[in-house]
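Q: Provide a 3D model corresponding to the input given below.
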Amino acid sequence: MMITLTTDFGLQDPYVAQMKGVILSLNPTVTIVDVTHQIPPQSVMQASFALGISFFYFPTGTVHVAVVDPGVGTQRRGIIISALGHLFVGPDNGIFSFVLERAKGNYRAVHISHIPPIPHPQSSTFHGRDVFAPVSAILAMGTEITEFGPEIGDVNLTPLGKPVREGNTIRGNVIYIDRFGNAITNISQEDIPGPFTVQYAVRKKKKIKLAPFYQGAEGGLACLFNSAGFLELFSPMGHAAEMFGIKYGDLVRVILSPRTDLSMPCA
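A: Okay, here's the model as predicted:
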């Protein structure tokens, strides 16, 4: 069996290693895969997006642990979700919203109230290590989710802010910025009805052009539909977010005009 980890812990500190140590102490044969530990601190929705575009590449039955947890130590619940053939473990703070959007209401969830024994005192501020790691280790052995607590039907879902169309304009937002400075929006190819040519405007209504690949004038701003199918702003050979001041949550407008060739940049 396999466990994935998605956190905002970074790689400088020992926190990720401690989680892995607990998992392997309880389940020595499990395979652990890091999705990412570079989520910006407390950015629950960026973690939700990263997991939401990654989990389905793993084998059915994989256990996915996600820990971006500003509310650790409060009354917020720890949960397990069974959806789309996968298991998800983490805080009930909206971190699984992208996953559950895909599930379209077809899921089961439990409130974690039974935690497997661990050989060290449980911390109130490190549930990643002391709650979610041991739970995931035992889940990966094939344990039924109801062994960990009662089923619930009120999982916390954060509105994903779907793009809005008004006339020939689609308004969306930047929802993720990767380490290359590429700014990924919540506008997907499915949101743009073809055949149309598209103009984009971000921040000071700077128009940018659709590029079929990572091409274009060095230092300029361009965009394409990335491998996950979302509209992405990028700068060839540059860091678009830094160069153009693009930030998480920024408004992005797509202007539609009837044309028959989507592969060509608009004039």
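
Q: Only C-alpha atoms from now on, for both contacts and neighbour counts.
A: Fine.

Q: For the stretch 1-150 of the chain, just list every one of the helices.
A: Taking DSSP state H, counting those that start in this stretch to define them, one finds helices in the stretch 1-150 of the chain at 15-26, 44-52, 97-103, 127, 133-139.

Q: could you dump those to JSON lines with distance to Val252 and mean neighbour count?
A: What follows is the helices of the stretch 1-150 of the chain, written out as JSON lines (distance: least, C-alpha to C-alpha, whole Å; neighbours: other C-alpha atoms under 10 Å):
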{"stretch": "helix 15-26", "distance to Val252": "35", "mean neighbour count": "18"}
{"stretch": "helix 44-52", "distance to Val252": "17", "mean neighbour count": "22"}
{"stretch": "helix 97-103", "distance to Val252": "20", "mean neighbour count": "18"}
{"stretch": "helix 127", "distance to Val252": "36", "mean neighbour count": "20"}
{"stretch": "helix 133-139", "distance to Val252": "38", "mean neighbour count": "26"}
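
Q: Sequence B follows; please return its structure for comparison with A:
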Amino acid sequence: MAIITLTTDFGYKDHFVGVIKGAIYSELADAKIVDISNEISPFNIPECAYILKNSYKSFPKGTIHIVGVDSEPTPENQHIAILVDGHYFITANNGVIGLITSEITPEKVVEINIPNPEHGSFPVLDVFVKVACHIARGGTLEVVGKLFNKLKDIREFAPRITENGNGIVGSVIYIDNFGNVITNIERHTFEAYRKGRDFILNARNKKITKIYNKYSDIINFDLEKDRRNGPGDLLALFNSSNYIELAIYKSDLNTVGGASTLLGLDYRDTITIDFK
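A: Purely as a prediction, here's the structure:
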């Protein structure tokens, strides 16, 4: 039986996640359901896209991903099912898989059109669960919809190149549980325009001139402990997804704070890089 994952902004206070799982088990008693995240910020498509991109590849091919963020259907927000990179995604056409399809061409995309659909306020339950169970039983996408070629993308994921390649203007796309700030500037974009030059990364009133590959790289272990950088110090690094991330070493939002709070950065705030 295929794995079915859930990525939603439903949280856990309400009954929604439990009801979805109950409906899947009612149709497929031996289903395997995995929560990727049900704590996406409400209607935050870029945040959902970032989490989905960085999680789906850890699952085996054939996994079915239900995406319940901004899922109410409208003439401009169609329900779609997609086969891309060997994975199935059931979502609304709101750009949420734009990060994946910008790099990998989908094998098939259909606009969902199942018989006698419910038209209530809970389409993830009424539509997405039915489609996921159909696929899990070995059903094809052609049975649940017609071919579709109008996928939306997400403009927030494209940083701007300025001054004839001498600068990059990026933005904050995600803030994680530690308060680390993830930007939309990827390593390959940074290196393509850097061309070996020095640079200054500007984040509010902070200027950073070095980007590390892991958090502990900020520490020079050859120095005495009282002379080293350490917990509470700001750094930039290429994170595991190869995006530029700003972090406070060993941060804790409940005590010392994180990069987001200490720098005063929030979703869509600007980060700039100047090459010298």
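
Q: follow-up on the earlier one: can you list the helices of the stretch 1-150 of structure 1 in CSV and add distance to Pro163 of structure 1?
A: What follows is the helices of the stretch 1-150 of structure 1, written out as CSV (distance: least, C-alpha to C-alpha, whole Å):
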stretch, distance to Pro163 of structure 1
helix 15-26, 35
helix 44-52, 15
helix 97-103, 14
helix 127, 34
helix 133-139, 34
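
Q: Those: which one's closest to Tyr200 of structure 1?
A: Checking these against Tyr200 of structure 1 by C-alpha to C-alpha gives helix 44-52 as the closest, at 22.1 Å.

Q: what's the average distance of that closest one to structure 2?
A: Overlaying structure 2 shows helix 44-52 of structure 1 at a mean distance of 1.1 Å from the equivalent residues (mean C-alpha distance after the TM-score superposition for structure 1).

Q: what's that helix in contact with?
A: Identification of contacts with helix 44-52 of structure 1 by C-alpha atoms under 8 Å, 6 or more residues apart in numbering yields 6-8, 35, 39-40, 66, 68-69, 93-99, 175-176.

Q: now swap in stretch 141-156 of structure 2 and tell me
A: By C-alpha under 8 Å, 6+ apart, stretch 141-156 of structure 2 touches 46, 81, 93-99, 102, 108-114, 131, 135, 171, 173, 184, 268.

Q: Of the residues you listed, grab the buried ones for PyMOL.
A: Filtering the contacts of stretch 141-156 of structure 2 down to the buried ones (16 or more other C-alpha atoms under 10 Å) takes a single PyMOL command:
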select buried, resi 46+81+93+94+95+96+97+98+99+109+110+111+112+113+131+135+171+173+184
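
Q: give the contact list for Lys162 of structure 1.
A: Counting by C-alpha under 8 Å, 6+ apart, Lys162 of structure 1 touches 172, 186-187.

Q: And those residues, which is closest to Pro59 of structure 1?
A: Asn186 (25.9 Å).

Q: what do we get in structure 2 for the closest one?
A: Aligned counterpart of Asn186 of structure 1 in structure 2: Asn184 (TM-score structural alignment).

Q: Quick one: closest of the helices of the stretch 1-150 of structure 1 to Gln75 of structure 1.
A: Here helix 127 is closest among the helices of the stretch 1-150 of structure 1 (C-alpha to C-alpha), at 12.4 Å.

Q: Would you mind getting the average deviation of that closest one from structure 2?
A: Overall, helix 127 of structure 1 averages 0.8 Å from its counterpart (mean C-alpha distance after the TM-score superposition for structure 1).

Q: Structure 2: matching residues for that helix?
A: Under TM-score structural alignment, the match for helix 127 of structure 1 is residues 123.

Q: Contacts for that stretch next, please.
A: So stretch 123 of structure 2 is contacted by 71-73 (C-alpha under 8 Å, 6+ apart).

Q: what does stretch 164-183 of structure 1 give?
A: Under C-alpha under 8 Å, 6+ apart, the answer for stretch 164-183 of structure 1 is 45-46, 49, 161-163, 184-187, 192, 232-235, 238-242, 246-257.

Q: go again using 6 Å as the cut-off
A: 46, 163, 184-187, 232-234, 239-241, 248-256 (C-alpha atoms under 6 Å, 6 or more residues apart in numbering).

Q: Which of the contacts of stretch 141-156 of structure 2 fall within strands?
A: 81, 108-112, 171, 173, 184 (DSSP state E).

Q: which of those sit farthest apart?
A: Farthest apart among these by C-alpha to C-alpha are Ile112 and Ser171. That separation is 33.3 Å.

Q: Verify the contact between Lys209 of structure 1 and Gly220 for me.
A: No - assessed by C-alpha atoms under 6 Å, Lys209 of structure 1 is found out of contact with Gly220, at 10.0 Å.

Q: neighbour-wise, which of the two wins?
A: Of the pair Lys209 of structure 1 and Gly220, Lys209 is the one with more neighbours under other C-alpha atoms under 10 Å, namely 20 against 16.

Q: from the contacts of Lys162 of structure 1, which single one is nearest Gly21 of structure 1?
A: Asn186 (35.9 Å).

Q: which residues touch that closest one?
A: By C-alpha under 6 Å, 6+ apart, the contact set of Asn186 of structure 1 is 172-173.

Q: How about the one 3 residues further on?
A: Taking C-alpha under 6 Å, 6+ apart, we find Gln189 of structure 1 in contact with Gly229.

Q: switch the cut-off to 8 Å
A: Gln189 of structure 1 neighbours (C-alpha under 8 Å, 6+ apart): 225, 229-231.

Q: Neighbours of the aligned residue in structure 2 for Val63 of structure 1, how many?
A: Alignment note (TM-score structural alignment): Val63 of structure 1 maps to Ile64 of structure 2. Ile64 of structure 2 has 28 neighbours, counted by other C-alpha under 10 Å.

Q: how far away is Ile64 of structure 2 from Val17 of structure 2?
A: For Ile64 of structure 2, the distance to Val17 of structure 2 equals 16 Å [C-alpha to C-alpha, to the nearest Å].

Q: And Val84 of structure 2, by the same measure?
A: 25 Å.

Q: now Asn116 of structure 2
A: 23 Å.

Q: One more: Val109 of structure 2?
A: Distance from Val109 of structure 2 to Val17 of structure 2, by C-alpha to C-alpha: 26 Å.

Q: I'd assumed Gly94 was in contact with Arg77 of structure 1.
A: No - Arg77 of structure 1 is not in contact with Gly94 according to C-alpha atoms under 8 Å; the separation is 11.2 Å.
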